[in-house]
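Peer 1: With the sequence up front, the predicted model follows.
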Amino acid sequence: MAQVEPINAFDDNYIWAIRDTDKKQVWVVDPGDAEPVLSYLAQHDATLCGILITHHHWDHTNGVAELTHVFPNTNVYGPQNSKFKGITHALRNGDSLTVFEHTFSVLTTPGHTLDHICYCNDVLCFTGDTLFSAGCGRLFEGSAEQMWHSFKLFSQFNDNTLIYCTHEYSAANLAFAIAVEPDNNDIKAHIEWVTTQRKNNLPSLPTRFGIERKINPFLRSDLPHMLHHLPHDVTVNNLTPWHNFAALRLWKDQF
């Protein structure tokens, strides 16, 4: 039976480890640093047998070269259009791969970057820097329209599906979420929970789609009231289906 555990990296990254306790084998997601992964493997007397990459940014990929040097039979899965050259198995939208008992579908989710993909099934999703708890990734390469369409793909997952994103951004994202919806009691309750978790040095992740549909302004951007508190200096000059999303992302950039 595989379990998913966080490996802390840098200031706020999580490298997710998928560990089969019986086989003593591990896959990791977005290893930006090799050292904490090697320490984790040594602690659990485990072997690395696979790497999943969501996009090319250095804090998600810089550990790959050392890890594949130490474990030369390790396959590296990632987006087929990635700038990162360490991928051995290129993936496209709709592809699938199996990690222990989990079979994941690949979703292309451009927005944060143009090569971003997510690994999802009905039990859990690795969303990289596309979907955070109470937030979404900054638009470095893609457009708000692309990210909005990427977010629409998440509607297929049930409320209990777990979300494993790659950064501990929940507290900052919730500060923005409550500014967008100051009367949202679900956001207020989640702020209290996250504050307690972080005070106890515990992660605020994974989250669930059921929670995020109540607190995440970007998943809720279609609701008519979401721009009621938009600052006057944030304007969007169109009425496309994604204009709320674009306005919220621009506001968050300045928040």
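Peer 2: Done, it's in.

Peer 1: Going by C-alpha atoms from here, please, whenever you check contacts or count neighbours.
Peer 2: Noted.

Peer 1: so who does residue 61 touch?
Peer 2: Contact partners of residue 61, counting by C-alpha atoms under 8 Å, 6 or more residues apart in numbering, are 30-33, 53, 84.

Peer 1: Check those and tell me the two furthest apart.
Peer 2: For the contacts of residue 61, the farthest-apart pair by C-alpha to C-alpha is 33 and 84; their separation is 14.8 Å.

Peer 1: out of those two, which sits in the more crowded spot?
Peer 2: residue 33 (23 against 17; other C-alpha atoms under 10 Å).

Peer 1: ok so, going back, a markdown table for the contacts of residue 61, including distance to residue 12 and secondary structure?
Peer 2: Listed next are the contacts of residue 61 as a markdown table, based on distance: C-alpha to C-alpha, whole Å; DSSP: H, G, I helix; E, B strand; the rest coil:
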| residue | distance to residue 12 | secondary structure |
| --- | --- | --- |
| 30 | 13 | coil |
| 31 | 13 | coil |
| 32 | 11 | coil |
| 33 | 12 | coil |
| 53 | 18 | coil |
| 84 | 22 | coil |
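
Peer 1: which one of the residues you listed sits closest to residue 106?
Peer 2: For those, the nearest to residue 106 is residue 53 (11.2 Å; C-alpha to C-alpha).

Peer 1: where exactly do the helices run in the stretch 1-150 of the chain?
Peer 2: Taking DSSP state H, counting those that start in this stretch, the helices of the stretch 1-150 of the chain run over residues 34-43, 58-61, 64-70, 144-152.

Peer 1: Can you list the helices and strands that the longest helix seen in the chain packs against?
Peer 2: Longest helix of the chain, by residue count under DSSP state H: helix 185-199. Here helix 185-199 touches helix 170-180, helix 209-215, going by 3 or more C-alpha pairs under 8 Å, 6 or more residues apart in numbering; DSSP states H and E.

Peer 1: Included below, for side-by-side comparison, is a second structure:
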Amino acid sequence: MRLSALPAFEDNYIWVLRDARRALLVDPGDASPVLAAARDGLEPAAILLTHHHPDHCAGVPALLERWPGLPVYAPDDARIELASERVGDGTRLQLLGWQAQVLAVPGHTRSHVAYVVEGHLFCGDTLFSLGCGRLFEGTPAQMLGSLQRLAALPGDTRVCCGHEYTLANAGFACEVEPGNPALAARRAEAVQQRASGVPTLPTTLDDERACNPFLRCAVPAVREAAARHLGRAPADEVETFAVLRGWKDGFRA
């Protein structure tokens, strides 16, 4: 099993999980990187889509033109066309001999799903390294619940999210929790990775639980930061999360 990320657009990643010969493609918003990789031997076996946003699924028509009959797995959302099989919470798939589990993770969009494939978490725009997605269609309670569900997976799970946002997220995370040594180390690592021209991903859930403020809403230092921003103590973890997400929406490093 070999994992790689194909860069697309300004900061997207199309994830590729290969066996010896064939591959799963996750969120191909642009067909061009996949078609280029095919010239070097990439042979897709299936497409997995996490949500309906075009930068995650607009490449599908061109890929089906190149590989007619290629299975496309997607959440049950009419805004995603060309799906050959709809998936939802609890769906289990057998793909290239690997077990894949589908988790409903609403918040960024109402129908967003994540796929867990042999220790790899393909989470689209729900969980980012040191951050999380914006709430376009869900509530803070939904998004926090989704993040907590992902955070409960085994700590060595590899987090394969949809965008290279780690450095931008690190600036906000350090504003929230400047005294976190694990966060400082993660930020330094990410700076070095980007300077070397390599992705900051995948990360692990252990790392995210230690560094990502959106997974740390019960931690006193994070709650205190939310309270300073809000002007009073947040009522609970949901309000703490809502304060952080709103703060991040307007944050400029």
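Peer 2: That came through fine. Because the structure is predicted, anything quoted here is derived from the model rather than measured.

Peer 1: Distance to residue 219 of structure 1 added to the helices of the stretch 1-150 of structure 1, as CSV?
Peer 2: Formatted as CSV, these follow (distance: least, C-alpha to C-alpha, whole Å):
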stretch, distance to residue 219 of structure 1
helix 34-43, 32
helix 58-61, 24
helix 64-70, 32
helix 144-152, 7
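
Peer 1: In stretch 115-131 of structure 2, which of the residues would be classed as buried?
Peer 2: Residues 115-117, 119-131 are the ones in stretch 115-131 of structure 2 that count as buried (16 or more other C-alpha atoms under 10 Å).

Peer 1: next one: stretch 18-30 of structure 2
Peer 2: Under 16+ other C-alpha under 10 Å, the buried positions of stretch 18-30 of structure 2 are 18, 22-30.

Peer 1: again, but for stretch 245-255 of structure 1
Peer 2: Buried residues in stretch 245-255 of structure 1 (16+ other C-alpha under 10 Å): 245-252.

Peer 1: and residue 160 of structure 1, how many residues sit next to it?
Peer 2: Neighbours of residue 160 of structure 1 using other C-alpha under 10 Å come to 14.

Peer 1: and the closest residue to residue 119 of structure 2 other than its chain neighbours, how far is that from residue 225 of structure 2?
Peer 2: Among residues not flanking residue 119 of structure 2 along the chain, residue 157 sits closest, at 4.9 Å (C-alpha to C-alpha, 6 or more residues apart in numbering). Distance, residue 157 of structure 2 to residue 225 of structure 2, by C-alpha to C-alpha, to the nearest Å: 28 Å.

Peer 1: One more: residue 145 of structure 2?
Peer 2: From residue 145 of structure 2 to residue 225 of structure 2 the distance is 21 Å (C-alpha to C-alpha).

Peer 1: Looking at these two, which one has more neighbours?
Peer 2: Using other C-alpha under 10 Å as the criterion, residue 145 of structure 2 and residue 225 rank with residue 225 on top: 19 against 16.

Peer 1: Map the more buried one across to structure 1 for me.
Peer 2: The alignment partner of residue 225 of structure 2 in structure 1, by TM-score structural alignment, is residue 229.

Peer 1: Tell me the secondary structure at its match.
Peer 2: coil (DSSP: H, G, I helix; E, B strand; the rest coil).

Peer 1: That one touches residue 178, doesn't it?
Peer 2: No: counting by C-alpha atoms under 8 Å, residue 229 of structure 1 does not reach residue 178; the two are 10.4 Å apart.

Peer 1: Contacts only, for the equivalent of residue 159 of structure 1 over in structure 2.
Peer 2: Using TM-score structural alignment, the partner of residue 159 of structure 1 in structure 2 is residue 155. By C-alpha under 8 Å, 6+ apart, the contact set of residue 155 of structure 2 is 204-207.

Peer 1: Is it possible to get TSV of the residues you listed that adds neighbour count and distance to residue 165 of structure 2?
Peer 2: Output for the contacts of residue 155 of structure 2, formatted as TSV (neighbours: other C-alpha atoms under 10 Å; distance: C-alpha to C-alpha, whole Å):
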residue	neighbour count	distance to residue 165 of structure 2
204	20	15
205	23	16
206	17	18
207	19	16
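
Peer 1: and in structure 1, which of these remain?
Peer 2: Using both residues aligned by TM-score structural alignment, their matches' C-alpha atoms under 8 Å, structure 1 keeps these contacts from the contacts of residue 155 of structure 2: 204-207.

Peer 1: How about residue 55 of structure 1, nearest residue that isn't a chain neighbour?
Peer 2: Residue 55 of structure 1 sits nearest to residue 116 (C-alpha to C-alpha, 6+ apart), 4.7 Å away.

Peer 1: what's the aligned partner of that neighbour in structure 2 in contact with, if anything?
Peer 2: Under the alignment (TM-score structural alignment), residue 116 of structure 1 pairs with residue 112 in structure 2. The contact partners of residue 112 of structure 2, by C-alpha under 8 Å, 6+ apart, come to 50-52, 75, 104-106, 126.

Peer 1: Just the buried residues of those residues.
Peer 2: 50-52, 75, 104-106, 126.

Peer 1: From those, which land in strands?
Peer 2: Using DSSP state E, the subset of those located in strands is 75, 104.

Peer 1: Could you single out the nearest of the buried ones among the contacts of residue 112 of structure 2 to residue 184 of structure 2?
Peer 2: Out of these, the member with the shortest distance to residue 184 of structure 2 (by C-alpha to C-alpha) is residue 126, at 22.9 Å.

Peer 1: what's the matching residue for the closest one over in structure 1?
Peer 2: Match for residue 126 of structure 2 (TM-score structural alignment): residue 130.
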